[in-house]
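Undergrad: What follows is a protein structure lacking sequence information:
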């Protein structure tokens, strides 16, 4: 999915952790703690981008159609999107190191299950367990990182973490493609095991098992409603998009509509439940009293939705329609993380001087142009004339947006809400990709001319979503973002 973007959208979680007293660090083995956080987070960064490249091989090996391949991606993204916030809250209650290590163990065991999966159902089950593990390890890894450093040291640590994450996102598709070409798709899940073992060893030795000084009761009702609602919506979108009216029975369409309706009801109940809990909710509705935060949330959902869908489809089309090997398809995505890694720091500095509104408005528009150029991928022409220009423009546009987005999210809410706001923004980034992947099952099921036609339609939809993201930033943000007033 958008794993190559996750270091950027996640680093606000670490930056939003409560500041410590003045000083450089508060942890005796801070550098080892940083290494632990990097190794744990790399499990999520590498795995998702690798799986995208492996979809054609998985589909051929397990006889998976478009809906099945969508679930290979969304089986991971769904629990991660729905349970990211509750995973962080569990760390506050039971200890961040304990939840980090539990998440890493679960992720490693699930990776073994994915590698050994005898059928599509077992593979999806493994991906769901990987998502559950990531929902535990990601927020607690970042909370540990944010709590272990202060002042200038925190900025350096978060920057190092993000840079390594971006490098992992760049190497992941290339390494995964090579493994698929030489050893088969099952090998891509074994590359998680060395990182998991190292993260566990370092966490056990160097990371303190800190508890939050105070915390509200866990919002299990909200987490359950969010997970159930998103599952129903995802299943409904997948069924609806994977079956055309001509080829599907009325029953499958009716089930899709029923699932979408049930999902909408469950998500409405989720909003009601969160309103009842006030500031103790995992998603306090007070956040949305801020127009800038609403604009940033819409931008994140739409922009990462456009990007997430496209990053699943581009390697798939390159392999299926253009005859690329998995290694070549992975290498085709390299411009994206490389350009962002090289330019996002400068874009962040520019946003600090000029305010985030302009960059957050222009960046998505550039992404939209890149999505339009991406309609040429899979057609006649070389990589240099078709894929590279699209990837380069998308990368430049994302570079304009990712660093200012991190700063703007933290500035758009009051100090008491920075942690949950950054976590919610990260969850929305994944939710955008979840929705996009569920809606494109028909593309993954198509072949030949139909595949290219549907892919082009999806690229145009992605361009429209990116334009909407830029407009939401322009209309709802100010150069000096406002803050949410704490609710009583």
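TA: That came through, no problem. Note that this is a predicted model, so its numbers are computed, not measured.

Undergrad: Please count neighbours and contacts with C-alpha atoms only from this point.
TA: OK.

Undergrad: which non-adjacent residue is nearest the residue nearest the centre of the chain?
TA: Nearest residue to the geometric centre of the chain (Cα atoms, centre = their mean): residue 430, 3.6 Å. Nearest non-adjacent residue to residue 430, counting by Cα to Cα, 6 or more residues apart in numbering: residue 81, 5.7 Å away.

Undergrad: returning to that earlier point: the residue nearest to the centre of the chain touches residue 304, doesn't it?
TA: Yes. Between residue 430 and residue 304 there is a contact under Cα atoms under 8 Å: 7.2 Å.

Undergrad: just checking, residue 217 is part of a strand?
TA: No. Counting by DSSP: H, G, I helix; E, B strand; the rest coil, one finds residue 217 to be coil, located in no strand.

Undergrad: mind listing what the closest residue to it other than its chain neighbours touches?
TA: Distance criterion Cα to Cα, 6+ apart; nearest residue to residue 217, sequence neighbours excluded, is residue 280 at 7.2 Å. Shown in contact with residue 280 (Cα atoms under 8 Å, 6 or more residues apart in numbering): 216, 217, 219.

Undergrad: now these: which count as buried?
TA: Buried members of the contacts of residue 280, counted by 16 or more other Cα atoms under 10 Å: residue 219.

Undergrad: in the stretch 201-350 of the chain, which spans are helices?
TA: 220-242, 250-277, 291-320, 326-332, 335-354 (DSSP state H, counting those that start in this stretch).

Undergrad: Give me the helices and strands touching the third one, please.
TA: By that I understand helix 291-320. helix 30-62, helix 326-332, helix 387-411, helix 418-438, helix 448-476 (3 or more Cα pairs under 8 Å, 6 or more residues apart in numbering; DSSP states H and E).

Undergrad: Please apply the same query to the first one.
TA: For helix 220-242, the packing partners by 3+ Cα pairs under 8 Å, 6+ apart come out as helix 66-94, helix 250-277, helix 418-438, helix 441-445.

Undergrad: Make sure residue 260 is actually in contact with residue 230.
TA: No. At 9.4 Å, residue 260 does not count as touching residue 230 under the criterion of Cα under 8 Å.

Undergrad: Among those two, which residue is more densely surrounded?
TA: residue 230 (25 against 22; other Cα atoms under 10 Å).

Undergrad: Structure two is appended below for comparative analysis:
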């Protein structure tokens, strides 16, 4: 049942800020943790393998729960789900604040990941329920702008607090933010609950397949890996994933709607998305780790370098809007992928010995990534039928998480192996950046094929009406209005 505790005018101001807390916390946490990890693992007596698990566990929990968040929210209500997510995130932050060893800290990260899965997807629905249509564009802009500060504040704040006081203060800030978000969300209107079934088998098999694959890849990165464990986990991941696909074909409310892959060229965008997300997450992780453990840089200085790598990301998103006036989104994504590949090659050649020179390819990376992150959403919205759009965007979000997990596992393992064998010319960081360029080549090929296919289609995306986005928004609003009216979601 929908309730309203403040005036609609206040909703339009309160909702974007409240919803930004959930997304902003996820961005802040991951970007702060990546520069604090070397100090954290040293303080709790853990190794680099444990550091990767602390980073990946958040994404694994997030990925496992994310496909069923829409169903959970339909059962208990969007606002309550958002508050539960913030409570889980806050619990994880509080546990991390006092954790003295690896396992409690790992549990804290899992709790944070589950909380992030419940909060971020529901933010858009809460905005829709609390902001009038004529003010929605401004509300979304406020939501994105406020939450995006976590990208920039995270590495700088994490590095500063780690050096000046303690990395634990980052989690204290998050506990306070979660408490504020829960209180503010209680004043928002809700979307009524409906009866649906949660695809528990899909959650278990899908999450299990990813966990097994990540475990195998992470174990392979040890100095002396247990190859029986590597082969066993990777071998089990394959039938588990096949079982997941079989379940998704049979259940009425699947965690992942496989029908969306029947949309023309959708699979190519998803494959490219997985590749460049793998390089971005894995490259960022290795960069911070190498600067502190091999290059002798402080956490604070490493935070500023990480900031440089993300500094132009918002500009890249705005650049997409400008470039699509002259080229199709597919063409822009293709050229951005080439630009990102070139930036990785330059970073691999230059290294970080001359820091001011190394910053230049890092800035280029952020710009290209901004174009790609906004571009994949625009391309999916232009190529997928409106009735499948929600499933397509959900699949895109899952792919980003999956690519990030596998990227950290693979590139982190590769980096450790390069160190173990004494690789020095180029150094392990340069070798990792060159590996990022190689991993990105399939994405370049897929996006090029997408451009060619779009050019040959009877109705290429470049020929679509300029108001296609407006039409899609109207259709989505109709669907949301039906859900608020109590109709069963399709």
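TA: Perfect, thanks for sending it. Quick caveat, the model's predicted, so the values are computed rather than measured.

Undergrad: So what does the residue nearest to the centre of structure 1 match up with in structure 2?
TA: By TM-score structural alignment, residue 430 of structure 1 lines up with residue 401 in structure 2.

Undergrad: What's the local residue count around the alignment partner in structure 2 of the residue nearest to residue 430 of structure 1?
TA: Per TM-score structural alignment, the equivalent position to residue 81 of structure 1 in structure 2 is residue 63. Residue 63 of structure 2 is flanked by 27 other residues according to other Cα under 10 Å.

Undergrad: Surely residue 63 of structure 2 touches residue 396?
TA: No. The criterion here is Cα under 8 Å, and residue 63 of structure 2 misses it with residue 396 at 11.7 Å.

Undergrad: which residues of structure 2 does stretch 465-474 of structure 1 align to?
TA: Going by TM-score structural alignment: stretch 465-474 of structure 1 matches residues 439-448.

Undergrad: How about residue 299 of structure 1, nearest residue that isn't a chain neighbour?
TA: Nearest to residue 299 of structure 1 is residue 469, by Cα to Cα, 6+ apart, at 4.2 Å.

Undergrad: Distance check, the one you found against residue 95 of structure 1.
TA: Remark: distance between residue 469 of structure 1 and residue 95 of structure 1 (Cα to Cα, to the nearest Å) = 37 Å.

Undergrad: quick one: which of the two has more around it?
TA: residue 469 (30 against 18).

Undergrad: The more buried one contacts residue 364, doesn't it?
TA: Yes. With contact defined as Cα under 8 Å, residue 469 of structure 1 counts as touching residue 364 (6.3 Å).

Undergrad: residues bridging contact with these two, i.e. touching both?
TA: residue 303.

Undergrad: quick one on the thing from earlier: can I get the helices and strands packed on helix 220-242 of structure 1 in JSON lines with distance to residue 380 of structure 1?
TA: Putting these into JSON lines (distance: least, Cα to Cα, whole Å) gives the following:
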{"stretch": "helix 66-94", "distance to residue 380 of structure 1": "25"}
{"stretch": "helix 250-277", "distance to residue 380 of structure 1": "36"}
{"stretch": "helix 418-438", "distance to residue 380 of structure 1": "26"}
{"stretch": "helix 441-445", "distance to residue 380 of structure 1": "19"}
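
Undergrad: Go through the ones you listed and name the closest to residue 293 of structure 1.
TA: Taking Cα to Cα, helix 418-438 is the member of those nearest to residue 293 of structure 1, at 8.5 Å.

Undergrad: from the middle of its chain, how far away would that closest one be?
TA: Chain-centre distance of helix 418-438 of structure 1: 7 Å, with Cα atoms, centre = their mean, to the nearest Å.

Undergrad: To which residue of structure 1 is residue 269 of structure 2 aligned?
TA: Checking TM-score structural alignment: residue 269 of structure 2 goes with residue 296.

Undergrad: residues contacting its match?
TA: 405, 408, 409, 472, 473, 477.

Undergrad: who are the neighbours in contact with the residue nearest to residue 447 of structure 2 when sequence neighbours are not counted?
TA: Take residue 447 of structure 2 and drop its neighbours on the chain: the residue closest to it by Cα to Cα, 6+ apart is residue 334, 5.2 Å away. Residues counted as contacts of residue 334 of structure 2 (Cα under 8 Å, 6+ apart) are 444, 447, 448, 451.

Undergrad: Between the contacts of residue 280 of structure 1, which sits nearest residue 64 of structure 1?
TA: The closest of the contacts of residue 280 of structure 1, once distances to residue 64 of structure 1 are taken by Cα to Cα, is residue 219, at 36.5 Å.

Undergrad: Let me see the contact set for that closest one.
TA: Contacts of residue 219 of structure 1 by Cα under 8 Å, 6+ apart are 86, 280, 281, 282.

Undergrad: For those, which two are the farthest from each other?
TA: 86 and 280 (11.8 Å).

Undergrad: for stretch 67-78 of structure 2, which positions count as buried?
TA: 67, 68, 69, 70, 71, 72, 73, 74, 75, 77, 78.

Undergrad: Then stretch 353-371 of structure 1?
TA: Per 16+ other Cα under 10 Å, stretch 353-371 of structure 1 contains these buried residues: 355-371.

Undergrad: What segments of the stretch 51-200 of structure 2 are helices?
TA: Under DSSP H, counting those that start in this stretch, the stretch 51-200 of structure 2 gives helices at 69-76, 78-98, 102-130, 136-164, 168-185, 200-220.

Undergrad: Let me have those helices in a markdown table, extended by distance to residue 297 of structure 2.
TA: Formatted as a markdown table, the helices of the stretch 51-200 of structure 2 follow (distance: least, Cα to Cα, whole Å):
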| stretch | distance to residue 297 of structure 2 |
| --- | --- |
| helix 69-76 | 40 |
| helix 78-98 | 25 |
| helix 102-130 | 24 |
| helix 136-164 | 11 |
| helix 168-185 | 20 |
| helix 200-220 | 25 |
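
Undergrad: rewinding a little: looking at the helices of the stretch 201-350 of structure 1, which is nearest to residue 68 of structure 1?
TA: helix 220-242 (9.0 Å).

Undergrad: check the fit of that closest one onto structure 2 and give the mean distance.
TA: In the superposition with structure 2, the average deviation recorded for helix 220-242 of structure 1 is 1.2 Å (mean Cα distance after the TM-score superposition for structure 1).

Undergrad: Trace residue 100 of structure 1 over to structure 2, please.
TA: Checking TM-score structural alignment: residue 100 of structure 1 goes with residue 82.

Undergrad: same deal with residue 273 of structure 1?
TA: Using TM-score structural alignment, residue 273 of structure 1 sits opposite residue 247 in structure 2.

Undergrad: Pull the contacting residues for residue 268 of structure 2.
TA: So residue 268 of structure 2 contacts 446, 447, 449, 450 (Cα under 8 Å, 6+ apart).
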